[in-house]
Structures are given as structure tokens and as C-alpha cells.
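Peer 1: predicted coordinates and the sequence they were generated for:
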Amino acid sequence: MKKRGLIINTVYFLFIVMFTYAATSKWMMFNVFVSQINKQPFNDKLTPLLVWGIPIAEITVSLMMMLDKTRVLALKIATAMMILFTGYIILIKLNLFGKIPCACGGAITELSWTQHLFFNLFFVFAGVLAIFLIKKNRYSTE
């Protein structure tokens, strides 16, 4: 039981650190982030929504993970976000959009798309594992 709790809390911590770091990096280098978003295969009309929405979502999910009432929901949202980002990277790796820069922020931007794919897959796996352990914990205590 203690091992499960340690794994779950570690996953929460990793998501909080990663999303907070990514959002802060985007805001600290806001002009670069806007430029990178404009090079993505989205309509430029979506730029304001993306440049504010993505970091706000990352911070919001991080804050939700710190509150007992919302942390499981936040973990599910964070895992879903990572699944979406991972799917996008797979499309990039399949060359569906040509050459585009990473708009993730901070040191993550320096990763190759393959490295980024593995980074994201780690978080998808960690999120799914934590969700599974939480459900298993609930069923074993009922």
C-alpha cells in the first residue's frame, strides 16, 4: 500500500514540475513561443487561443493536482493532454506537416522529435499507471 502511494505521489509531482516548468518557460520566452506556434500547422487565427490556452491549462492542471478534491481528475486530464501531445508528435514523425519546431518551452524544446516522443510516452505511461493504481487502491479498500 505504501509503495502504491509513493508511486502515485511521484507521478503527481513529476506532472506538476513538468507542466509548471513548461508553462513558465513559454511565458518567459513568450515571443519565441508565439513564433513557434505560428509555425505549427494550425490556422494563425488560433494563435491567441493556443499561446494563452496551453500554458493556462498546464498551470491549472498543476494546481488541481495539489488539491485533494481535484487531483484524480487533474491526473486524468494531464494524462489525456499527454496522449494528445504524443499523437501530435507521432503525426510530426510521420512527416504529415513537414519540418516544424517544438513549441514546448524550456529545455524540452532542445529534444529531438524522437526524444520528445519518448519523453511524452514516459508521462503517458506514468499517468496511466497512477490512474490504474488509484482505481486498484479504491477497490481494495471497499
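Peer 2: Great, that's in hand.
Peer 1: going by C-alpha atoms from here, please, whenever you check contacts or count neighbours.
Peer 2: Will do.
Peer 1: in this structure, which helix has the most residues?
Peer 2: Assignment by DSSP state H gives helix 113-141 as the longest helix of the chain.
Peer 1: packing partners of it?
Peer 2: Applying 3 or more C-alpha pairs under 8 Å, 6 or more residues apart in numbering; DSSP states H and E, one finds that helix 113-141 contacts helix 2-28, helix 71-93.
Peer 1: centre of the chain to the first one, how far?
Peer 2: Looking back up the chat, that one is helix 2-28. The chain centre lies 9 Å from the centre of helix 2-28; the measure is C-alpha atoms, centre = their mean, to the nearest Å.
Peer 1: for comparison:
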Amino acid sequence: MKKEFILYPIVGLLSLLFMYAAIAKTMDYGFFVSEMSKSPLLMKYDKQWLAPGVLGVEFLIVALLSFAGTRQSGLFLSFFVMLLFTLYLSTLYFFYTNIPCSCGGILGKMSYPTHIIFNAVFTLLAAAGVMLYKTNNAK
């Protein structure tokens, strides 16, 4: 079976996830920044830079995944960001009691265990995409 039949759906799912997350946060930007401000792990960071930075990275991932020449970078960045988000959520869930969620839309409605599993699955998908892309283009 050709690796593209697995790689393209992975790229599509990652693009959809990051586009949805970025748009949902942008549409309710005030809530996004407010919830981010309540996070015990992010309190010391300036939200005026962090919030747009998060959105910028999410939109950047979508752009990178959209073009063949930048797809590998998009897959690497997707993996790194999903791993970071998964570790962030896991740390909040296991070590803190007051755990706000700044994710927008449906993602923000998930329970923390469900959200952690969801993120872990997408982290694994991104890792698989990186590996498939490398082996597919190693010729």
C-alpha cells in the first residue's frame, strides 16, 4: 500500500484540528486570553505575547501542511506542538486542582482525561506523519 494513502489523511486531520482550534480561539479571543491567564503554569508569562503566539503557531502549522515544500516542517511542528499541549494538559490535570481550559469550541468541552487522550492520539498521528514523510521521501 502506498504511504501517501496514510500520509495525506494524517496531514488533513492535523490541518483540520489546528485550523479548528485557531479559529475557535480567535472567535472568542477574550475567553481564550482570560482562561489562559488563570492557568497556574502560564501566570508569569505575558498574555499579550503568548496568546497571539499560540494562534500564530496554529495558523502557521496549517500553512506549512498545505504545501508540499513545507509539509515536513509542518509535520515536525505539529508533533512538537501536540506533544507540548499534551504534556501541558497532563501536568495541569495531575498536579493542580484549579485547571482552566483555554481551548475553544468542542475541544474545551472535553473532560481533561478525554482531552489528554485526544491530544495523545493526535501526537501519535503527527509522529506517524513525520516517519511516513521521511521514509516516503528518502528516495
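Peer 2: On my side now, so go ahead. All figures in this text were calculated on a predicted structure; none of them were measured in a lab.
Peer 1: TM between them?
Peer 2: Aligned and superposed, the two chains score 0.92 in TM-score terms (TM-score structural alignment, normalised by the length of the second structure); 138 aligned residues with a C-alpha RMSD of 1.3 Å.
Peer 1: relative to residue 131 of the first structure, which of the helices and strands packed on helix 113-141 of the first structure is closest?
Peer 2: helix 71-93 (7.2 Å; C-alpha to C-alpha).
Peer 1: which residues sit in contact with the closest residue to residue 83 of the first structure other than its chain neighbours?
Peer 2: In space, residue 83 of the first structure comes closest to residue 124 once its chain neighbours are excluded; the distance is 6.2 Å by C-alpha to C-alpha, 6 or more residues apart in numbering. Contacts for residue 124 of the first structure (C-alpha atoms under 8 Å, 6 or more residues apart in numbering) come out as 79, 80, 82, 83.
Peer 1: from these, list the buried ones, please.
Peer 2: Listed as buried from these are 79, 82, 83; burial here means 16 or more other C-alpha atoms under 10 Å.
Peer 1: pull up the gap between the last one and residue 13 of the first structure, please.
Peer 2: Between residue 83 of the first structure and residue 13 of the first structure the computed distance is 18 Å (C-alpha to C-alpha, to the nearest Å).
Peer 1: how about the second one?
Peer 2: Plainly put, residue 82 of the first structure is 15 Å away from residue 13 of the first structure if you go by C-alpha to C-alpha.
Peer 1: name the nearest residue to the spatially most central residue of the second structure, ignoring sequence neighbours.
Peer 2: Geometric centre of the second structure, nearest residue: residue 82, 4.4 Å, by C-alpha atoms, centre = their mean. Spatial nearest neighbour of residue 82 of the second structure, excluding adjacent residues (C-alpha to C-alpha, 6+ apart): residue 123 at 5.1 Å.
Peer 1: fine by me, we can end here.
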